[in-house]
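Q: What shape does this take:
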Amino acid sequence: MNEFFQTLKTQRWDDHRYYHHSRINQSLHLISALCFLVSYGLVFVNPAWAALLAWCVSMTTRQAGHFFFEPRGYDEVNQATDAHKEEIKVGYNIRRKIVLLAVWVALPAVLWFFPSLGGLIEPAVGMKAYLEDVGMAWFCLGVVGLLFRVGQLWATQGAMQGFAWMTKILTDPFHDVMLYHKAPLYLLRGQLIDPMEHVGSEAH
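A: Next up, the predicted model:
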């Protein structure tokens, strides 16, 4: 168990120091995390609407932070190029995210034009039923996306990395609230980039 928790700690540390320099990105992760926590509670009541909230609000704010606000140049803090960080990223790097988000965008269109999915499900009647079908499709996409990457990591880096990453992903909302709850305050003070002095001492 000690090895598992150390692996989890390392993955969390690398995720923070490599991919969360922007205070805007950190603030968007805070919003995302809070919405994910609501989704976690909602999943026991209505998984479809939980998935709609998670994908439409939590995932869009989270990924917008990475795509539009996180610096992609040379990382002076960690002495690493963006290409190097993308290559060693344990979870979904930009290339994998684009594939995942492309499927996410395509699913509503598929359900619109093929509401029964070739007879696999009962065709939706009305907008509410259609949205619930989209929500369930996105819920399944989230589960498949999680398990698919766990399987990849298991095959390439061992079961420990895979299960640690799955644990990290599922607990990220709690961890992000603790880590980035002060980010909006720094933004209000005009600080756009986290100086990451706590990281610099460890990286070197």
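
Q: make it CA atoms for all contacts and neighbour counts henceforth
A: OK.

Q: Apart from its neighbours in sequence, what residue is nearest residue 35?
A: residue 58 (5.6 Å; CA to CA, 6 or more residues apart in numbering).

Q: surely residue 17 meets residue 199?
A: Yes. Residue 17 lies in contact with residue 199 (CA atoms under 8 Å); the separation is 6.4 Å.

Q: what about these two, which has more around it?
A: The neighbour comparison of residue 17 against residue 199 (other CA atoms under 10 Å) goes to residue 17, with 19 against 16.

Q: gap between the more buried one and residue 25?
A: 13 Å (CA to CA, to the nearest Å).

Q: Pull up the overlap in contacts between residue 17 and residue 199.
A: residue 78 (CA atoms under 8 Å, 6 or more residues apart in numbering).

Q: One more sequence to fold, the one below, so I can look at both together:
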Amino acid sequence: MTFREELQKQRWDDHRYYHHNRINQFLHLLSASCFLISYGLVFFHPAAAALVGWLLAMTLRQTGHFFFEPKTYDEVNKASHDFKERVKVGYNLNRKVVLLSIWALTPVALLLNPDLLGLLSPATNLVEFISNTALIWLFVGLGAVVFRTVHLFKLMGVQSGLVWMAKIFTDPFHDIKIYQKAPYYILKGEMYDSMEDWHDDVPLEQHT
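A: Modelled structure (predicted):
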């Protein structure tokens, strides 16, 4: 596959395996909007970008996955939840638990070691503590992307790793595109996506 074809395939697999629930799709729509705000802030106020990215965007996004997405047998794709977890290119739910645990423990680490082994100036007040925590969160997020990308180089090849990284950074734009109608479906009472309305940017052969 070309880079673009593999990007489309990874996006399609992610959508059809992990985004059946319309509430999950709606939360991804909100999350994507928050991530775009975070993208804008990162050039002017990195700490604020990390706070928006983790506390709003990531919380909304992972709430959809953990609490609304069905974990039963997937009749649409004829796949078990265990199978989907095994073939997930990016962070499956188990890996996300590890990542979110690291994120949650960051403030504790700063309380125990305020300068974080000399990497930060120790906080003298609450605002500085929040700022230091946010900066660590920013590097945790970037580090998670780099770590999995390099891991995929070994597992699937360099192109697949770079494709996944490109997918992660462009997901907010793509999520807004494909999930913008989620509130409409929820109001109609359609709580699950049948996956029958193929998206224009997915080649027909990837719909099977």
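
Q: the helices in structure 1, which residues?
A: 2-19, 23-42, 47-53, 60-64, 82-88, 94-113, 127-157, 159-180, 183-188, 197-203 (DSSP state H).

Q: got the contact list for residue 207 of structure 2?
A: 12, 198.

Q: What separation do you get for it and residue 13 of structure 2?
A: Counting by CA to CA, the gap from residue 207 of structure 2 to residue 13 of structure 2 is 9 Å.

Q: With residue 117 of structure 2 instead?
A: 41 Å.

Q: neighbour count winner among those two?
A: Neighbour totals were compared for residue 117 of structure 2 and residue 13, and residue 13 leads with 19 against 9 (other CA under 10 Å).

Q: And stretch 102-113 of structure 1, what's buried?
A: Using 16 or more other CA atoms under 10 Å as the test for burial, stretch 102-113 of structure 1 gives 104, 107-108, 111-112.

Q: Quick one: the residues you listed as TSV, columns for distance to residue 41 of structure 1 too.
A: What follows is the buried residues of stretch 102-113 of structure 1, written out as TSV (distance: CA to CA, whole Å):
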residue	distance to residue 41 of structure 1
104	22
107	24
108	24
111	26
112	28
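
Q: Identify, from these, the entry nearest to residue 172 of structure 1.
A: residue 104 (20.6 Å; CA to CA).

Q: Could you pull up the contacting residues of that closest one?
A: So residue 104 of structure 1 contacts 138, 141 (CA under 8 Å, 6+ apart).

Q: where's it relative to residue 42 of structure 1, distance?
A: 20 Å.

Q: now swap in residue 178 of structure 1 and tell me
A: 21 Å.

Q: Among the two, which residue is more densely surrounded?
A: Counted by other CA under 10 Å, residue 178 of structure 1 and residue 42 do not tie: residue 42 has more neighbours, with 16 against 12.
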